[in-house]
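Participant: coordinates only, sequence not included:
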């Protein structure tokens, strides 16, 4: 399904394809040979999303911009099933495996691999060719790549990366109810 949002229509190269059960909405540009498979969502409702030549977004993946964070995916990138790329830049030739998450403000260099369930935290920068192992976490600038059982180390870096400010535009400590109320208002169908 191809949807306008806020008066902006997706721009889709004639050689790109979008599966019937996929959603492409808003300020989205799909380059030559791009494939958006069943159940995937590509949302440019909060800013631009650009997907480069011959890139593939597999089943049930989510690729979206965030307020203040465009999403840019280079050429020949695979975004695996159930992966999540939000307001991030993914360099050409990279692989974002099944269930991986790349958060707003993150920059993934060319030829990187984020393996199954891997996480690239907000405002993290991965150098070209970096590999994030299965279920590991990349955090910081430059990135430390750590196993999930080293939570205290991850948190020492992550807390300085300003997740609440980057993702929600609020200060740490803002009540969850207020954040969700603001997000609910932002995502109302008549808000765009």
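Facilitator: Noted; the coordinates are in hand. Keep in mind it's a predicted model, so treat the numbers as computed, not measured.
Participant: alpha carbons only for contacts and neighbour counts from here, please
Facilitator: Will do.
Participant: the closest residue to residue 1 other than its chain neighbours: how many residues sit nearby?
Facilitator: Spatially, and ignoring its direct neighbours in sequence, residue 1 is nearest to residue 23 (4.8 Å; CA to CA, 6 or more residues apart in numbering). Neighbourhood size, residue 23 [other CA atoms under 10 Å]: 19.
Participant: next one for the comparison:
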């Protein structure tokens, strides 16, 4: 059974239709939407701010998701710091690091990539495997960013964009088979 822990009175809220692998750790102010999946060895630690995961999103094995605190006090009172928002229909590849950023619906995050504080990956954009999106960067719609630090490589092809939806749906089906 997964480790699901409260922190300072904040209980994780997980849709009953989500799949959480046995070795995943979910802590504090975390919400996970329907048909989403958090795979083996993932840690989502909502201790110093909020983490939100939409519907039909897969967070693959070994991924770490965290947020950033508000130096002026408790984020629940000040509204400060940096939460992590992960939208709908997203694939986050194995061993990614997602920290205090925003991933818009229908984007794709490659394996072992890093998306840092206050960065935004727009809808239908892709961060390549191993890329590092540095703080405050914006990865625009329909673009592939790669490298360290990540930079624009090219525009995405239509078949790549179609794969994003396919990947999210395949992981939702796989998660459903694990739940049954």
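Facilitator: Good, I have the coordinates. What you see is a predicted model; the values in this text were computed from it and never measured.
Participant: isn't the residue nearest to residue 1 of the first structure up against residue 45?
Facilitator: No: using CA atoms under 8 Å, residue 23 of the first structure makes no contact with residue 45, being 11.8 Å away.
Participant: and the helices in the first structure?
Facilitator: For the first structure, the helices defined by DSSP state H cover 151-158, 163, 176-186.
Participant: the second one corresponds to what range in the second structure?
Facilitator: By that I understand helix 163 of the first structure. The aligned range for helix 163 of the first structure in the second structure is empty, by TM-score structural alignment.
Participant: alignment lookup: residue 60 of the first structure to the second structure.
Facilitator: Per TM-score structural alignment, residue 60 of the first structure is aligned with residue 62.
Participant: for its match, what are its contacts?
Facilitator: Counting by CA atoms under 8 Å, 6 or more residues apart in numbering, residue 62 of the second structure makes contact with 39-43, 94-96.
Participant: looks to me like residue 167 of the second structure is in a helix.
Facilitator: Yes: the assignment for residue 167 of the second structure is a helix, going by DSSP: H, G, I helix; E, B strand; the rest coil.
Participant: that older thread, the second structure: which residue goes with the residue nearest to residue 1 of the first structure?
Facilitator: Using TM-score structural alignment, residue 23 of the first structure lines up with residue 25 in the second structure.
Participant: same deal with residue 35 of the first structure?
Facilitator: Under the alignment (TM-score structural alignment), residue 35 of the first structure pairs with residue 37 in the second structure.
Participant: neighbours around residue 69 of the second structure, how many?
Facilitator: Neighbour count for residue 69 of the second structure, taken as other CA under 10 Å: 18.
Participant: if we can go back for a sec, name all residues that make contact with the residue nearest to residue 1 of the first structure.
Facilitator: Going by CA under 8 Å, 6+ apart, residue 23 of the first structure touches 1-3, 39-43.
Participant: got a markdown table for the residues you listed, with distance to residue 113 of the first structure and neighbour count too?
Facilitator: Below are the contacts of residue 23 of the first structure laid out as a markdown table (distance: CA to CA, whole Å; neighbours: other CA atoms under 10 Å):
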| residue | distance to residue 113 of the first structure | neighbour count |
| --- | --- | --- |
| 1 | 29 | 11 |
| 2 | 29 | 19 |
| 3 | 31 | 15 |
| 39 | 23 | 20 |
| 40 | 20 | 24 |
| 41 | 21 | 23 |
| 42 | 21 | 30 |
| 43 | 23 | 25 |
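Participant: and these, which two are furthest apart?
Facilitator: With CA to CA as the measure, no two of the contacts of residue 23 of the first structure lie farther apart than 3 and 39, at 14.6 Å.
Participant: what does residue 114 of the second structure align to in the first structure?
Facilitator: Taking TM-score structural alignment, the alignment pairs residue 114 of the second structure with residue 101 from the first structure.
Participant: hmm, that match is touching residue 115, no?
Facilitator: No: taking contacts as CA under 8 Å, residue 101 of the first structure lies outside contact range of residue 115: 9.8 Å.
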